[in-house]
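Peer 1: after the sequence you'll find the predicted model.
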Amino acid sequence: MTEQRTIQADPAPQVHGLRPVETAARLTGWALLLAGLGHALRAVWEIRLWTAGEPASGPPDQGDGVHRPLNSLESSYHLVTSLVGVTMVICAVFFISWMWRVRDNSVALSRERPKYAGFWVYLGWVLPVANLWIPRGMIADAYRKSVPGRMLPSVVTVWWVLWLVGMACGTGLFYRDGTDKLIERAYSAVWPLLFSEAAMAAAAVTGFLMVRAVTTAQLDRIASLTADRRIEG
C-alpha cells in the first residue's frame, strides 16, 4: 500500500520585527494632500480679505481685549482656519504612525540601533531648535538603514526645507498669532501669509512624494531579502 503525502512548500522566510507599512504610507500620503488643499483654500480666503480691504471699524482685535463683531468674510475665514487645523491634526497622527513603522522596520532590516531614540518621534516635532532637524534626520536614518549604500532621495530635503520655510514665514514657528491677528495681517500685508501657504502646500505635495519614495525603497528591500531567503531555503 503506497502512502500518499501532500507536500507543502515552506513559507518564505521572513525578516523578524517588521511592521506593515504600506497602508500607513497610503493614508499618510492622502492626509498630506488633504492638508495641502487646506492651505491652498486658506490662501484663497486671505486673498479675498486683502481685496476686500479692512473695514472702517478697524481690525477684529482692537486692542486692550476689545474685539468687534466679525463680518461674514471674517467669520468664514475663522471656519476655514479651523478646517486647516483639523487637517493638520489628522496629518500629524498618520505621519507619526508612519514614522514609527519605517523606523522600526529599518531596525529590523539593519539590526542596528537607530540614530535617535523613540521618544524623538514625538518630541522632535515640538522641542524648539531640535525640531529644525530631528524629524528629517529620523527619516533619513531610517532610509539609509533600510537601503544601505543608496543615496538619500532629494525629495526628503526639499520637503523639509519647504516645511521649515512655510512654518517660519507665516503662521507657525515664529508667529503665534490668533485667527483675528491673521485677518489683520491679511488686510495689511498679505504676501508673507500667501508665501507661507504656498510653501506649506508645496511641502504637503513633496511630503507625499517623500513618503512614497521612502516606503517603496523599504518595501523593495523587504521583498529582496524575502526572495533571497526563499532561494537559500
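Peer 2: Now that the structure is in, tell me what you want to look at. Bear in mind the structure is a predicted one, so any value in this text is a computation, not a measurement.

Peer 1: for the rest of this, base every contact and every neighbour count on C-alpha atoms.
Peer 2: Noted.

Peer 1: give me the element Ala92 is part of.
Peer 2: If you go by DSSP states H and E, Ala92 is part of helix 72-110.

Peer 1: okay, one more to line up with it:
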Amino acid sequence: MYDVASALVDGRTGEGIRRKADHADSLYSAAGYAQTGALLATIVVFLVWFHRARVNAEVFDPFGHSKSRGWAIGGWFVPILNLWRPRRVMLDIWDASIRQGSRTTHGLVNVWWALWLASLVAYRDSTAEHRDARTALEIQHAAGRATFADAADIAAALLAILVVLRLTRMQHEKALRGPAGTAL
C-alpha cells in the first residue's frame, strides 16, 4: 500500500499501477482479516491463562489482591477501566507469585503494558487516518502509520509472551516449593 501510494505521489500512473493498487488493497484486506482472526484466538487463550494465573495467585497469597477474580477477565472489557485495571490485576498476580523473600520489579509488566497501550493508540489513529484518506499522499501517510501500529503491536505481543512465560515459571516454581514455612 505504501509503495503504491508512493508511486502515485511521484506521479506514476497507468494500468500497471492500477493493478498494483488493486493487489495492495486485496493484501491489506486479507492481512486485516488474518490479524483479526489471530487476535480473537489469542484473546481467548490469554484470558483463560490470565484468569487461571489469578486463581493460582490467590492460593499463594489469599489476601494480596486489590481486585476480585472477576476483574481478571472483566477488567479488559470495561471502557476506560480497561486502560489500567488489567495491569493492576497482573501486578497483584506477579507479587503473589514471586518467591518469598525475593525482591521483584514490575519493569517487564510496565514496559509490556506501555507498549500495548501505545499500539492501541497507534492502531486507532492509523485506522482513522486510512478511513479519511482521499489523496495518494494521505494514503501513503496512513500506510506508514499502519506499519508503525503493527510494529508496536508486534513488540507488545513479544513482551506479552515474555510476561506469560516468566509469570508461569514463577508460579510453577512457587508451587513446587510447597506451602511457605515447611521444611523440604
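Peer 2: Everything's here; your move. Since we're looking at a predicted model, the values are computed, not measured.

Peer 1: gap between Ala41 of the second structure and Ala21 of the second structure?
Peer 2: In this view, Ala41 of the second structure and Ala21 of the second structure are 30 Å apart by CA to CA, to the nearest Å.

Peer 1: the more surrounded of these two?
Peer 2: Under the neighbour definition other CA atoms under 10 Å, Ala41 of the second structure and Ala21 were set side by side, and Ala21 has more, 19 against 10.

Peer 1: which residue packs closest to that one, ignoring adjacent ones?
Peer 2: Spatial nearest neighbour of Ala21 of the second structure, excluding adjacent residues (CA to CA, 6 or more residues apart in numbering): Val4 at 5.9 Å.

Peer 1: distance of that neighbour from Ala122 of the second structure?
Peer 2: From Val4 of the second structure to Ala122 of the second structure the distance is 22 Å (CA to CA).

Peer 1: cool, Ala143 of the second structure as well?
Peer 2: For Ala143 of the second structure, the distance to Ala122 of the second structure (CA to CA) stands at 12 Å.

Peer 1: and for Met170 of the second structure?
Peer 2: 32 Å.

Peer 1: which one's more surrounded, the two?
Peer 2: Ala122 (21 against 17).

Peer 1: what sits against Thr28 of the first structure?
Peer 2: Cys91, Phe94, Phe95, Trp98, Phe208, Val211 (CA atoms under 8 Å, 6 or more residues apart in numbering).

Peer 1: which element is the fifth one on?
Peer 2: Mapping Phe208 of the first structure onto the secondary structure by DSSP H and E places it in helix 190-232.

Peer 1: relative to helix 72-110, how tilted is that helix?
Peer 2: Here the directions of helix 190-232 of the first structure and helix 72-110 differ by 30 degrees (axes from the mean of the first three to the mean of the last three CA atoms, to 10 degrees).
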